[in-house]
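1. Just need the structure, nothing else, for what follows:
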Amino acid sequence: MTDLLEGEYQPSTQQWVRDNVELYESTGGKEGWYLRGRKDWPVVVITSVGAKSGKLRKNPVMRVEHDGAYLAVASKGGAPEHPVWYRNFLVNPVVQLQDGPEPALYRARLIEDQAEYDEWWQRAVEVYEPYADYKPKAEAAGRTIPLFVLEPVD
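-> You can find the predicted model right below:
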């Protein structure tokens, strides 16, 4: 078994993120496994290492899973810029993912192949339909929404 990420945790500046992460972790995923009260929007909690600070950052991310791999969609609601954790994943690709009671380590890989991107994008939209609205917003701002596949670390 691989050791989990260690270090100082710096909570999000956004209250709803802090609340969601705390509820998820304190109940082993029995509560807080959904986004903003919507049980049809399942989430996992991903812990990454800050690219600049080196501190642990935790975020609820939509649960898009296929054959033991997960997807992290760097949508930021279609904003013109990437979410902060995007850079964290590039600089420190080993992340901790919690889907239920036990966290595990995964390696984040940015999808660069268009066919793989399209396949995972479709899965993401099936789980969380608002992604379909985020894509044209991001593209209008000159940004393609990055997708990361998270694969288990042995």
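
2. Please make it C-alpha for all contacts and neighbour counts, starting now.
-> OK.

3. Could you look up the SS state of Lys39?
-> On the three-state scheme (DSSP: H, G, I helix; E, B strand; the rest coil), Lys39 is labelled strand.

4. what comes up buried for the lengthiest helix in the chain?
-> Criterion DSSP state H: the longest helix present in the chain is helix 114-127. Judged by neighbour count using 16 or more other C-alpha atoms under 10 Å, the buried positions of helix 114-127 are Tyr117, Trp120, Trp121, Arg123, Ala124, Val127.

5. who touches stretch 119-131?
-> If you take C-alpha atoms under 8 Å, 6 or more residues apart in numbering as the criterion, stretch 119-131 is touched by Trp41, Pro42, Met62, Arg63, Val64, Leu71, Val73, Ser75, Gly77, Ala132, Leu147.

6. want to put them side by side, so please do this one too:
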Amino acid sequence: MAGQFPDRTWGSRTNVLARLASPIAATKAGSAAIRVLTPLDRKVLERSAGRYTLLGPIGAPILLLTTTGRNSGQQHTTPLLFVHDGDVLYVVGSNFGGDRHPDWTANLLSYPIATVTISGDYLAVHADPVTDETEREEVFDRFIEISDAYDAYRGRTDRTMRMFALRQL
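-> Modelled structure (predicted):
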């Protein structure tokens, strides 16, 4: 039987750095900077088994999601912000408000079994697309609470961002 996901974050979303990070991330330049930092952050997350991240000091909840490539069959790992809801983790394919869905979302649609690395734990998960509009809005509002950048991302694109509920196997 699947259990609760770990609920450990470090840093604080109320410190000065955190208050500055969200408005910066909401800009196109800030999104570009985050894209540049993502490979380095992935290495920090991988080496610390999801315990530490470059965004840790701002209290950002980040996990590593490892999916199976829909064409290649290879494993692909992506750091993502998430919303924690006890026995469910939500992730959204914002792609910084880009016009294309991120590849990891197509991978999950093709093969919904993945691995989450969070707080030192490696957990097998099943990903279910979140299609109920009320649930999607409620969860998306929680992403905006984490970072106002999500509101900016939504405003940059006409596509409906794919959202997934991750549950432990």
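
7. picking up where we left off before, determine which two of the buried residues of helix 114-127 of the first structure are furthest apart.
-> Tyr117 and Val127 (15.5 Å; C-alpha to C-alpha).

8. Where in the second structure does the longest helix of the first structure align, residue-wise?
-> On the second structure, the counterpart of helix 114-127 of the first structure by TM-score structural alignment is residues 133-146.

9. That stretch against the first structure, how far on average?
-> Comparing stretch 133-146 of the second structure with its match in the first structure after superposition yields a mean distance of 1.1 Å (mean C-alpha distance after the TM-score superposition for the first structure).

10. quick one: Tyr86 of the first structure and Ala74 touch, right?
-> Yes - when contacts are counted by C-alpha atoms under 8 Å, Tyr86 of the first structure is listed as touching Ala74 (6.3 Å).

11. More neighbours: which of those two?
-> Between Tyr86 of the first structure and Ala74, counting by other C-alpha atoms under 10 Å, Tyr86 is the more crowded of the two (23 against 20).

12. how about that one, what's its match in the second structure?
-> Checking TM-score structural alignment: Tyr86 of the first structure goes with Thr105.

13. Met62 of the first structure now?
-> Counting by TM-score structural alignment, Met62 of the first structure corresponds to Leu81 in the second structure.

14. Gly50 of the second structure corresponds to which position in the first structure?
-> Residue pairing (TM-score structural alignment): Gly50 of the second structure is matched to Gly29 of the first structure.

15. Can you tell me the closest non-neighbouring residue to that match?
-> Of all residues not flanking Gly29 of the first structure in the chain, Gly100 sits nearest, at 4.5 Å (C-alpha to C-alpha, 6 or more residues apart in numbering).

16. which secondary structure element contains the one you found?
-> For Gly100 of the first structure, there is no enclosing helix or strand under DSSP states H and E.

17. about what we covered before: state the number of residues packed around the match of Met62 of the first structure.
-> Neighbours of Leu81 of the second structure using other C-alpha under 10 Å come to 19.

18. mind listing what the nearest residue to it once chain neighbours are set aside touches?
-> Residue nearest to Leu81 of the second structure in three dimensions, not counting chain neighbours: Ile62, with 4.5 Å by C-alpha to C-alpha, 6+ apart. Each residue near Ile62 of the second structure by C-alpha under 8 Å, 6+ apart is listed here: Gly50, Thr53, Pro79, Leu80, Leu81, Phe82, Ile118.

19. want to try JSON lines for those residues, with distance to Asp41 of the second structure as columns?
-> As requested, those are exported to JSON lines (distance: C-alpha to C-alpha, whole Å):
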{"residue": "Gly50", "distance to Asp41 of the second structure": "10"}
{"residue": "Thr53", "distance to Asp41 of the second structure": "6"}
{"residue": "Pro79", "distance to Asp41 of the second structure": "8"}
{"residue": "Leu80", "distance to Asp41 of the second structure": "10"}
{"residue": "Leu81", "distance to Asp41 of the second structure": "12"}
{"residue": "Phe82", "distance to Asp41 of the second structure": "15"}
{"residue": "Ile118", "distance to Asp41 of the second structure": "14"}
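
20. of those residues, buried ones?
-> Buried among the contacts of Ile62 of the second structure (16+ other C-alpha under 10 Å): Gly50, Thr53, Pro79, Leu80, Leu81, Phe82, Ile118.
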